[in-house]
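# With the input below, show me the fold.
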Amino acid sequence: MLVPAPPNQLPSLSFYGDASSKQCAFMVAGGFAVSGNRINEVEDSIAAIRDDAGIRSEFHWSQYRGGNRRSAYESLIQYGFDLIKTRKAALHVIIAKFDGYNHREKAGDDRDTSVNRMYYQLFLHRLAAFYGRARRIHIRLDAGNDCKDICRMRNELCADAYKRHQTKPNCIVSIEPVKSENVGIIQLTDVVLGAIAAKQNAVAHTSPKKDLADFALRVSGRHSWASDTAPSARFLTVWHLKSRSRSP
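Presented below is the predicted three-dimensional model:
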């Protein structure tokens, strides 16, 4: 039985997550962590990028075709990495090799189940480990079957975080699915993760997506997405999960 939730006076942090390329050799999941007092500012900035470009639909990696939207998508990606560089947000990414991976530990398991497991590892060893002692954490995930299980695992995750990382009790206050069309930060996550997955899977796009993936890597300041960030990294972390172990 968990002890009472942490005091309400603790500052809040929201994590906006998504997953990309679960049908490919490498799956990429992750998202942006944003302090509660900055959420409106970030949402307004993303909306302004969309409005300035005259885009009525949501930003979405799978729908990107270049053309007159190229500048807006590049501005969105640039804005995301500017948030990281100015320490106004953090990006936490987990990459798992899904080729040859056993997605059926038990009846009914599939690739969506595996994505849920990857989310668990990311939330436990990044969100809880980094923020669970001093923040109330809210997790918002792009709705779909690949987050259905994890949205029901808050109690288990909090107990695990308390035991492994000495977090505040119930450090993760909520895990909920949201519709990406209503949340600009989820759209930002979708585009950035799509770009990372494209590079990691060595996708030879004949469409403008190749250029956008190259742009994202360039503005990130990294040479590739194929290696883990240093253990000391906090605002941009990349973790290649190499086994089913619960330890990074």
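
# use CA for all of it now, contacts and neighbours both
Fine.

# mind listing the strands for this structure?
Secondary structure of the chain, counting by DSSP state E: strands at 12-20, 26-35, 90-97, 136-142, 172-178, 236-241.

# Let's see this one next, to set against the first:
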Amino acid sequence: MAKPAAKFVYFFCDESSYVDDEFMAVAGLAIPDYELQAVTDELADIKKQLGGPSETKWNAVKSRRDSAHKAFVDHFHAGVTTGRFHFHIRFAPFDKYDHRLSGPKRRVDTTSKMHFQLLLHRALRFYGQRYKLRIRPDNGDCTAALVNQIDSLHQWGSHHHAAATDCIDSIEPRDSKRELLLQLLDVPLGAFTAIRNDRQLVGPKRELADYVAARFPDKNLKGNTPAKEMRFSIWNAIPSGAPKRGPWG
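Model (predicted):
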């Protein structure tokens, strides 16, 4: 049976390591509307069967043989490999930016700009010509400003990527404790960011990071994937000067 045509693409996004590490990351998980409920139900079944913390996330991993975290990694790997959803990650050498120029919240405002870039050059670039976008960031200071940037995203998306000038249906921050797709994003995002920073992990986090790396042995986190790569894209940003109102970095 042929897959139904998607009208909406949901784009879940979050950040990692914007305080202590050399490289911070923002990442997005893009999923067509017809897969959203099925994937959500599958993740709920995993949590029901394996238990674990109320929120399956990188920072909550514990040493367990029947780990929900590893099951989420398996589900993530299968979904990306089969094209059920796409994953996009953007790394940036955070200390190379002058955060005073980003705004009064400094590192938070810089991170907000990183999210803007991820949405512009991944969500709008890849999906903005054919689909309506329902953008669902993890709620918090770093994503709060995005809800007021729809017009700017439309303007820059049309200019850079020929995206429709009304392609964003909505931007609605969500609580990751209640949104399983944000939890599915958080686990590999945390692991990939730790690996990118050569973080000296021990215990359950070391085990989980190695588990993620083993699922994606061909991914070079220090490089960039080809421009047309949609299923799993890696983008290492290079600072080009002071932050601007529009695209930068």
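
# The strands of the first structure: which one's closest to residue 211 of the first structure?
Among the strands of the first structure, strand 12-20 comes nearest to residue 211 of the first structure, with 17.9 Å by C-alpha to C-alpha.

# Take the strands of the first structure and lay them out in JSON lines including distance to residue 201 of the first structure and mean neighbour count.
What follows is the strands of the first structure, written out as JSON lines (distance: least, C-alpha to C-alpha, whole Å; neighbours: other C-alpha atoms under 10 Å):
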{"stretch": "strand 12-20", "distance to residue 201 of the first structure": "11", "mean neighbour count": "26"}
{"stretch": "strand 26-35", "distance to residue 201 of the first structure": "6", "mean neighbour count": "25"}
{"stretch": "strand 90-97", "distance to residue 201 of the first structure": "10", "mean neighbour count": "22"}
{"stretch": "strand 136-142", "distance to residue 201 of the first structure": "22", "mean neighbour count": "24"}
{"stretch": "strand 172-178", "distance to residue 201 of the first structure": "27", "mean neighbour count": "20"}
{"stretch": "strand 236-241", "distance to residue 201 of the first structure": "13", "mean neighbour count": "19"}
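
# okay if I get the ones you listed as JSON lines plus distance to residue 46 of the first structure?
Putting the strands of the first structure into JSON lines (distance: least, C-alpha to C-alpha, whole Å) gives the following:
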{"stretch": "strand 12-20", "distance to residue 46 of the first structure": "14"}
{"stretch": "strand 26-35", "distance to residue 46 of the first structure": "13"}
{"stretch": "strand 90-97", "distance to residue 46 of the first structure": "16"}
{"stretch": "strand 136-142", "distance to residue 46 of the first structure": "17"}
{"stretch": "strand 172-178", "distance to residue 46 of the first structure": "17"}
{"stretch": "strand 236-241", "distance to residue 46 of the first structure": "20"}
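
# For residue 122 of the first structure, which of the ones you listed is the nearest?
Here strand 90-97 is closest among the strands of the first structure (C-alpha to C-alpha), at 6.5 Å.

# which residues in the second structure does that closest one align to?
Strand 90-97 of the first structure corresponds to residues 86-93 of the second structure when matched by TM-score structural alignment.

# do stretch 171-188 of the first structure as well
Taking TM-score structural alignment, stretch 171-188 of the first structure hits residues 167-184 over in the second structure.

# Please enumerate the helices of the first structure.
For the first structure, applying DSSP state H gives helices covering 39-52, 70-85, 111-122, 129-131, 154-165, 184-200, 209-220.

# Out of the ones you listed, indicate the one that is most buried.
Of all those, helix 184-200 has the most neighbours on average by mean count of other C-alpha atoms under 10 Å, namely a mean of 25.

# For it, give me the average deviation versus the second structure.
When the second structure is overlaid, helix 184-200 of the first structure sits 0.6 Å from its aligned residues on average, using mean C-alpha distance after the TM-score superposition for the first structure.

# Can you tell me what sits against that helix?
16-21, 26-32, 42-43, 46-47, 58-62, 76-77, 80, 141-142, 180-181, 209-210, 212-214, 216-217, 224-226 (C-alpha atoms under 8 Å, 6 or more residues apart in numbering).

# got the angle for that helix vs helix 70-85?
Inter-element angle recorded for helix 184-200 of the first structure and helix 70-85: 100 degrees (by axes from the mean of the first three to the mean of the last three C-alpha atoms, to 10 degrees).

# Helix 184-200 of the first structure vs strand 90-97, what angle?
Going by the same axes, to 10 degrees, helix 184-200 of the first structure makes 40 degrees with strand 90-97.

# so how far is helix 184-200 of the first structure from its chain's centroid?
8 Å (C-alpha atoms, centre = their mean, to the nearest Å).

# what does stretch 206-222 of the second structure give?
16 Å.

# ok, now stretch 52-63 of the second structure?
On C-alpha atoms, centre = their mean, the centre of stretch 52-63 of the second structure falls 18 Å from that of its chain.

# Quick one: end-to-end distance for it.
End-to-end span of stretch 52-63 of the second structure (C-alpha to C-alpha, to the nearest Å): 10 Å.

# With distance to residue 147 of the first structure as extra columns, can I get the helices of the first structure in a markdown table?
Output for these, formatted as a markdown table (distance: least, C-alpha to C-alpha, whole Å):
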| stretch | distance to residue 147 of the first structure |
| --- | --- |
| helix 39-52 | 22 |
| helix 70-85 | 23 |
| helix 111-122 | 5 |
| helix 129-131 | 21 |
| helix 154-165 | 12 |
| helix 184-200 | 14 |
| helix 209-220 | 25 |
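
# Of those helices, which is nearest residue 235 of the first structure?
That would be helix 70-85 among these, by C-alpha to C-alpha, at 5.9 Å.

# what angle sits between that closest one and helix 39-52?
Going by the same axes, to 10 degrees, helix 70-85 of the first structure makes 160 degrees with helix 39-52.

# so what secondary structure elements neighbour helix 70-85 of the first structure?
helix 39-52, strand 90-97, helix 184-200, helix 209-220 (3 or more C-alpha pairs under 8 Å, 6 or more residues apart in numbering; DSSP states H and E).
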